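**Q** Generate coordinates for the sequence data below:
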Amino acid sequence: MYKNISFFPNLNAFRFFAALLVIFHHGEVIRAKNSFTSFEHISFFQNGSTAVKFFFVLSGFLISYLLIKEKAAKNTISIKNFYLKRVIRIWPLYFLLVAIGIIIFPFLFNILHINYTFPYHIEQVWLLFVLFLPSLVTFKFGSHLLEPLWSIGVEEWFYIIWAPLFKWINNKLALILAVFLIKVILLIFCFNNIITNTLAVHLIKTFAFESMAIGALGAYLLYHTNINVKAWYKKHVFVNYLLLATLIGYFFFRSTCIALLGFDIFSHWVFSYIILNILFLNLIVYVGVVLDTRSVFNNSFLDYGGKISYGIYMYHMIVIFVVIHLGKNHLLNLDPILSFIIFYSLVLAGTFLTAHLSKKYFEDFFMKYRSKLNS
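**A** Alright, predicted model coming up:
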């Protein structure tokens, strides 16, 4: 019933929403560090890492669905084409940002006497970026302008591993469950202090293969089901609304729920590493399969926002830095609310414009080669 889906509508809108959450999270963290009145204590502004989990679940879902579909249609998977498509889409912008962050900006900041000290030197980090291990740069040197690249490294390693496994292992369900269970066992070891090495704990918590596996499980079940998913959701509408309400409560009212209940129901690792991913999978299936293509989320603005969400995610820290550096003295003298409005107006406009120009004049140059690859 769902074996030949070529496009999941409405999901671009949620890519866009997730990118916005990352901007607001990092914006408030950086504003707090620069003496602004910050709202980082409000739940809405604490969802940066949560939004990245959504991206991970979505990647696992979409990539796995495409691989399952290709294997069924051709009885094989072209690992070469799979890798080339990911390289063309991800590498140009990734390595552009790496060059900006470890070569161009340190040079410019030095000659322009900009008051910012990079926590690393190029010779210390270039190999980690080339190996798609930017999380280790943050682990070793602390926060920096390229910190958001950690999630790109995680996704790249997932892609590198996932396609060959899907090609060579026939029992896809067993593969997905094995990856999920292994990761859960490692998390149990971490949170029960059985694994205590700080580097090992960092890698286990950072490489969110449990999120991708949950997304992959959703793709597998969707592809193989004979159930009418739309009818199922209609029949169990209360359950779906309860799951969506839980997700909304987490995003917007986490602090309020904790205050009302007297304890943090969201703090346990099982929620953040498993339940939250399941909630995201439900959202993805509901939005991408159940919702009508004429829904409010399927419009040209949100669709384009999703298409440039990669650029939004990649450039936003640089734009935030520029706005802080150039406007700090002026913004700090304004009413906190007015300062907040002006700050995010500049950050959002700057990030969107940069992402748009990047897509049009940089990323699309490479994407034209991707269309020539056999699907």
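**Q** From here on, just use CA atoms for contacts and neighbour counts.
**A** OK.
**Q** for residue 208, what are its contacts?
**A** By Cα atoms under 8 Å, 6 or more residues apart in numbering, residue 208 lies in contact with 53, 56, 154.
**Q** oh sorry, the question was meant for residue 47
**A** Residue 47 neighbours (Cα under 8 Å, 6+ apart): 21, 22, 25, 251.
**Q** Chain neighbours aside, what residue packs nearest to residue 355?
**A** Nearest residue to residue 355, sequence neighbours excluded (Cα to Cα, 6 or more residues apart in numbering): residue 311, at 4.6 Å.
**Q** Quick check: next helix or strand after the helix or strand where the one you found lies?
**A** Assigned by DSSP states H and E, residue 311 falls within helix 309-332. Counting by DSSP H and E, the element after helix 309-332 in chain order, helix or strand, is helix 336-358.
**Q** tally of neighbours for residue 357?
**A** By other Cα atoms under 10 Å, the residues close to residue 357 number 15.
**Q** ok, now residue 177?
**A** If we define neighbours as other Cα under 10 Å, then residue 177 has 16 of them.
**Q** what distance separates the helix or strand containing it from the centre of its chain?
**A** Here residue 177, judged by DSSP H and E, is contained in helix 172-191. Mean-position distance between helix 172-191 and its chain equals 21 Å (Cα atoms, centre = their mean, to the nearest Å).
**Q** quick check, nearest of the contacts of residue 47 to residue 300?
**A** residue 21 (20.1 Å; Cα to Cα).
**Q** How about the contacts made by the closest one?
**A** Applying Cα under 8 Å, 6+ apart, the residues contacting residue 21 are 44, 45, 47, 48, 51.
**Q** that older thread, so the residue nearest to residue 355 versus residue 161, what's the distance?
**A** 25 Å (Cα to Cα, to the nearest Å).
**Q** what about the two, which has more around it?
**A** residue 311 (24 against 11).
**Q** Could you double-check that the more buried one lies in contact with residue 360?
**A** No: contact criterion Cα atoms under 8 Å: residue 311 and residue 360 do not qualify, at 10.9 Å.
**Q** one step back: helices or strands up against the helix holding residue 177?
**A** Judged by 3 or more Cα pairs under 8 Å, 6 or more residues apart in numbering; DSSP states H and E, helix 172-191 is in contact with helix 198-206, helix 209-224.
**Q** and this one, so I can compare the two:
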Amino acid sequence: MRESTSLYSTSARDATSESSAKERTYFPNLDGLRAIGAFIVLFSHFYFMKRMWGIQVDQWFPIPGKVGVALFFSLSGFLITSLLFSEQRKTGTITLKAFYIRRIFRIWPLYYFVVLLGLLVFNQVSFLKIPVLSDRMIEQTTWLSVLNVLLIIPNFTHFYIPYTDQRWSIIVEEMFYFFQPALVRFFTNKYTLIFLFCCIVVSAELVPAIMRMFGLGKYAYTGFMGSVVGQLGYLGCIAMGCIFSALYKKKEAFCKKYLFIRRTELLVIGVLLAFIFISYFTHNEEFFDLRLYSLLFAIVVLNGALNPSTIYKLEIPWLKFLGKISYGIYMYHMFCLGIGFIVARKLTSVSWLQNGIYFVLSVSLTILVSWLSFRYFESYFLKFNKKYRVSNRKVK
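**A** Below you'll find the model as predicted:
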């Protein structure tokens, strides 16, 4: 039976879904959002890859890639925080060691695999070398720059590695989750948590303001401090998802009354579309701050995860499949775009045909490589997570 999408559903199925919402540790509807985020980034990089090869083209895809990243950030913050709340409720605490081990086995193997490919392989294969950029990598290669990358910290050395530009967002997430679980564990009052996450959201403005108070304002947006302030803005995007997870935990009735309604869902989609097209037609990808996108996406994620009557129906088999392999799509897509472009350019010089081959080959290759990676590489490491899952612990 198809689930009701009415505003005030009273079906038994909805009632069951709502009563068990707080016990969930897996939200199937979010796989579709992961897939959408991954493909926003993929499609936005079609023109970006051509520019890397020195071909000046206009952006044809209206959604900036960072909007897809903002969706990832909001979703990640909401999901991780919800899982931590669930662990806290079931076991009476949050085991930080287990959290970090789960995180390491999920994120690090693929991250390091792609980075090592970039360091050791991509720049050594002649047809994969990107003019100018490959020489830049050789010039910048120092022990410090390589260490910068291997430690998964912000790229303060501005070290270029072929086909791995996307790794910056993984670094942002790893920074955030270095301290976030401890906040959730030790600050059990949800209002305090919401306040702390709000402080993170505004920190990109707060830090420069404090620096101006001490006469250091001119350094806030340049050099090292400029990188720090930029990173704070991205951390704020993740914090948005955390805020809405904590808000639902503390103010479930408020969320159901004001956020789980058709008008709110439609308004959010309308504002998102307005933001996207204003940015597109003004040719300014940063017309709106990413944290505004993250705020809107956090409401979408909250509804998709916990609102049984949501209009965001994304539990579609092919979307769930793409969501399952979305980490691989995100990490491999730059390399696959490069292969697709190189092959298409060799096959034909007819612009429309070249673009068609480039598109089909790149998307197909990205999906294939990501599936193979998940099936035969990532899944191997995920097996080690079993003993650290919350479900294996006793309820207190």
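**Q** Please work out the TM-score for the two chains.
**A** TM-score for the superposed chains, counting by TM-score structural alignment, normalised by the length of the first structure: 0.85, backed by 359 aligned residues with a Cα RMSD of 2.9 Å.
**Q** Among the contacts of residue 208 of the first structure, which one has the most neighbours?
**A** residue 56 (27 neighbours).
**Q** Name the helix or strand for the aligned residue in the second structure for that residue, please.
**A** Residue pairing (TM-score structural alignment): residue 56 of the first structure is matched to residue 73 of the second structure. Secondary structure assignment for residue 73 of the second structure, by DSSP H and E: helix 65-91.
**Q** Now the element after that helix, going C-ward?
**A** helix 96-117.
**Q** quick revisit: quick one: which of the helices and strands packed on helix 172-191 of the first structure is nearest residue 17 of the first structure?
**A** Between these, helix 209-224 lies closest to residue 17 of the first structure; by Cα to Cα that is 18.5 Å.
**Q** contacting residues for residue 266 of the first structure?
**A** Residue 266 of the first structure makes contact with 250, 254, 272 under the criterion Cα under 8 Å, 6+ apart.
**Q** so can I have JSON lines of these showing secondary structure?
**A** Below are these laid out as JSON lines (DSSP: H, G, I helix; E, B strand; the rest coil):
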{"residue": "250", "secondary structure": "helix"}
{"residue": "254", "secondary structure": "helix"}
{"residue": "272", "secondary structure": "helix"}
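**Q** Identify each buried residue in stretch 122-130 of the first structure, please.
**A** Neighbour counts using 16 or more other Cα atoms under 10 Å place 125, 126, 129 of stretch 122-130 of the first structure among the buried residues.
**Q** what about it, how far off from the second structure?
**A** Compared with the second structure after fitting, stretch 122-130 of the first structure has a mean deviation of 2.7 Å; criterion: mean Cα distance after the TM-score superposition for the first structure.
**Q** Quote the end-to-end distance of stretch 136-151 of the second structure.
**A** 21 Å.
**Q** what does residue 121 of the first structure align to in the second structure?
**A** Counting by TM-score structural alignment, the partner of residue 121 of the first structure is residue 141.
**Q** Excluding chain neighbours, what is closest to its match?
**A** Nearest non-adjacent residue to residue 141 of the second structure (Cα to Cα, 6+ apart): residue 159, at 7.3 Å.
**Q** which residue packs closest to the match of residue 56 of the first structure, ignoring adjacent ones?
**A** Nearest to residue 73 of the second structure is residue 238, by Cα to Cα, 6+ apart, at 4.6 Å.
**Q** For that neighbour, give its distance to residue 290 of the second structure.
**A** Where residue 290 of the second structure is concerned, residue 238 of the second structure sits at a distance of 10 Å (Cα to Cα).
**Q** In terms of neighbours, single out the busier of the two.
**A** Remark: of residue 238 of the second structure and residue 290, residue 238 carries more neighbours, 31 against 20, as counted by other Cα under 10 Å.
**Q** Give me the distance between the alignment partner in the first structure of the more buried one and residue 84 of the first structure.
**A** Here residue 238 of the second structure is matched to residue 212 in the first structure, going by TM-score structural alignment. Using Cα to Cα, residue 212 of the first structure is found at 20 Å from residue 84 of the first structure.
**Q** Also residue 22 of the first structure?
**A** 28 Å.
**Q** Then residue 325 of the first structure?
**A** 38 Å.
**Q** same thing with residue 114 of the first structure?
**A** 39 Å.
**Q** So which of those two has more stuff around it?
**A** Between residue 114 of the first structure and residue 84, counted using other Cα under 10 Å, the more crowded position is residue 84 (16 against 12).
**Q** What lines up with residue 97 of the second structure in the first structure?
**A** Using TM-score structural alignment, the equivalent of residue 97 of the second structure in the first structure is residue 80.
**Q** And for its match, the neighbour number?
**A** 10.
**Q** that older thread, quick one: buried residues of the helix holding residue 311 of the first structure?
**A** Of all the residues in helix 309-332 of the first structure, those buried under the rule 16+ other Cα under 10 Å are 309-321, 323-324, 328, 331.
**Q** burial count for the aligned partner of residue 348 of the first structure in the second structure?
**A** Here residue 348 of the first structure is matched to residue 363 in the second structure, going by TM-score structural alignment. By the measure other Cα under 10 Å, the count of residues near residue 363 of the second structure is 19.
**Q** Enumerate every residue touching residue 363 of the second structure.
**A** With Cα under 8 Å, 6+ apart, residue 363 of the second structure has these contacts: 336, 337.
**Q** Let's see that with 6 Å instead.
**A** Shown in contact with residue 363 of the second structure (Cα atoms under 6 Å, 6 or more residues apart in numbering): no residues.
**Q** how close does it get to residue 161 of the second structure?
**A** For residue 363 of the second structure, the distance to residue 161 of the second structure equals 22 Å [Cα to Cα].
**Q** same check, this time on residue 65 of the second structure
**A** 19 Å.
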